[in-house]
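Enquirer: from the sequence below, what's the structure:
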Amino acid sequence: MKSALLTSLAAALLLGGAFPSSAAAQTGAAQTLVPFNDARLPFTLTLPRGWFGANFEDGSSGVSVVSAQKPPATLMRFLFVDKKGKAADLKTEFQNFEAGVKGSGGTLRLIAGKNSAYGGVRGVERMYALKHAQGELRIKVWFGNGAKNLYSFQVTDSPTRFAASDALFKRVLGSVRFR
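Expert: Below you'll find the model as predicted:
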């Protein structure tokens, strides 16, 4: 299912180059999470307190947050697209995602991948090293294949900060509940 979601993810990754790292206080294990419930979303979750909403004006549906208003900052995105009754193949979704990033001038290297489920929705997550004109980033992307929607949740940060950001991302993923 080729979609605007995949294109927006690729664009956000390269825009994410403006967010190369995070302040330790904003991504540590002690970070407080607060409930986020928007009736327009097919899920609820908790988000880090004090983070800022980000609008990439890319037509994607969901919520994007950054740990600071100006770089350096961690980027998290929780996006979805209606499958419109079509079957989604996650392998194909990742191929489209990777092609979109490469087409935008980035170079991806797969670091790890595994099957995983969040909030009762099965999916696949992959971690990448992303090289781009401004440097290098780490990104983890989870594609979830829900009954009505395809979900794409991601975290992007610098290699040096990624372990802390990923730990926080896992806490947020653990809070996701699909409607």
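Enquirer: for the rest of this, base every contact and every neighbour count on C-alpha atoms.
Expert: OK.
Enquirer: now the strands for the protein?
Expert: Listed in chain order, the strands of the chain (DSSP state E) span 33-36, 43-48, 52-53, 61-66, 75-82, 107-118, 121-132, 135-145, 149-157, 177-178.
Enquirer: return the most buried member of those.
Expert: A comparison of the strands of the chain by mean neighbour count, using mean count of other Cα atoms under 10 Å, puts strand 149-157 on top with a mean of 25.
Enquirer: look up how far residue 137 lies from residue 6.
Expert: Relative to residue 137, residue 6 is positioned 18 Å away (Cα to Cα, to the nearest Å).
Enquirer: measure the residue nearest to the spatial centre of the chain to residue 84 for me?
Expert: Nearest to the mean C-alpha position of the chain, counting by Cα atoms, centre = their mean, stands residue 154 at 1.4 Å. Residue 154 sits 23 Å away from residue 84, taking Cα to Cα as the criterion.
Enquirer: to compare against the first, here's another:
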Amino acid sequence: MKAFLPISLGAALLGGALSGTAGAQTLVPFKDARLPFTVSLPKGWLGVKFDDGASGVSLVSSKQPPAAMIRLLFMPKNGKPADVNAEFRNFEAGVKQTGGTLTQLSSKAARYGGVGGTEREYSLTHPKGKLRLRIWFGNGARNLYSFQITDTPERYAASSALFSKVLASVRF
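Expert: Next comes the predicted model:
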């Protein structure tokens, strides 16, 4: 199965601060007929297209650097089995190829919208700086899902809390 592309490091280092605290951030319902899920997204965040072949929705907190980035991606399994551990290995290898160094901070089983998977947190060091990220690979009936938040280490706790609210709103 074709692996998800690694995060866009340049995009993660692009835009600005979270609008308010995670607790105060308003979520708005988002529905697109091309997506196999509905979700509520942070109000005021900006949609972004990376032209990396990934299907889903990507957004950043600001046009100004550095921005928090959320990606909610999916890939049809086309009847083939999916292995989330293999997806993590491919993801980690892809980041390494960009010159980044990942340090895994945690790993746990996680379920969102009724779909089971694995969620990991990482610290990422790259020639352009440092980032923290949280990524969940979910193995659905028809699709493999990759949902992630990426932000600076200083803002990560607030952006991760906001991401938890986003994930709680996912419906497949």
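Enquirer: tm score of chain vs chain?
Expert: Overlay of the two chains. TM-score (TM-score structural alignment, normalised by the length of the second structure): 0.95; 172 aligned residues with a Cα RMSD of 1.3 Å.
Enquirer: for the equivalent of the residue nearest to the centre of the first structure over in the second structure, give its distance to residue 8 of the second structure.
Expert: Residue pairing (TM-score structural alignment): residue 154 of the first structure is matched to residue 148 of the second structure. From residue 148 of the second structure across to residue 8 of the second structure, the span is 12 Å (Cα to Cα).
Enquirer: quick one: contacts of stretch 136-147 of the second structure?
Expert: 4, 70-79, 82-84, 87-88, 110-111, 115-120, 135, 148 (Cα atoms under 8 Å, 6 or more residues apart in numbering).
Enquirer: hmm, what's the outermost residue in the second structure?
Expert: Residue farthest from the centre of the second structure, counting by Cα atoms, centre = their mean, is residue 79 at 24.2 Å.
Enquirer: map it onto the first structure.
Expert: That one, residue 79 of the second structure, aligns with residue 85 by TM-score structural alignment.
Enquirer: and if you look at residue 163 of the second structure?
Expert: In the first structure, the residue paired with residue 163 of the second structure is residue 169, using TM-score structural alignment.
Enquirer: related to what we said a few turns ago, ok, the residue nearest to the centre of the first structure touching residue 74?
Expert: No. Shown here, residue 154 of the first structure and residue 74 do not form a contact pair, counting by Cα atoms under 8 Å, at 10.7 Å.
Enquirer: what do those two both touch?
Expert: When Cα under 8 Å, 6+ apart defines a contact, no residue borders residue 154 of the first structure and residue 74 alike.
Enquirer: re the thing from before, which residue sits closest to the match of residue 163 of the second structure, ignoring its sequence neighbours?
Expert: Nearest residue to residue 169 of the first structure in three dimensions, chain neighbours excluded: residue 155, at 6.7 Å (Cα to Cα, 6 or more residues apart in numbering).
Enquirer: quick one: that neighbour from residue 124 of the first structure, how far?
Expert: 14 Å.
Enquirer: ok now do residue 126 of the second structure, which residues does it touch?
Expert: Residue 126 of the second structure makes contact with 99-101, according to Cα under 8 Å, 6+ apart.
Enquirer: how does it look with 6 Å?
Expert: Residues counted as contacts of residue 126 of the second structure (Cα atoms under 6 Å, 6 or more residues apart in numbering) are residue 100.
Enquirer: counterpart of it in the first structure?
Expert: So, by TM-score structural alignment, residue 126 of the second structure is matched to residue 132.
Enquirer: could you do residue 106 of the second structure as well?
Expert: Using TM-score structural alignment, the partner of residue 106 of the second structure in the first structure is residue 112.
Enquirer: its match against residue 129, yeah?
Expert: No. Using Cα atoms under 6 Å, residue 112 of the first structure is not in contact with residue 129; the gap is 9.9 Å.
Enquirer: which one of the strands of the first structure lies nearest to residue 98 of the first structure?
Expert: Shortest distance between residue 98 of the first structure and these, using Cα to Cα, is found for strand 107-118: 7.2 Å.
Enquirer: the closest one: average distance to aligned residues in the second structure?
Expert: Once fitted to the second structure, strand 107-118 of the first structure is off its aligned match by 0.4 Å on average (mean Cα distance after the TM-score superposition for the first structure).
Enquirer: contact partners of that strand?
Expert: Here strand 107-118 of the first structure has contacts from 122-131, using Cα under 6 Å, 6+ apart.
Enquirer: okay, the residues you listed in a markdown table with distance to residue 49 of the first structure next?
Expert: Converted to a markdown table, those look like this (distance: Cα to Cα, whole Å):
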| residue | distance to residue 49 of the first structure |
| --- | --- |
| 122 | 27 |
| 123 | 27 |
| 124 | 27 |
| 125 | 25 |
| 126 | 26 |
| 127 | 25 |
| 128 | 26 |
| 129 | 27 |
| 130 | 27 |
| 131 | 30 |
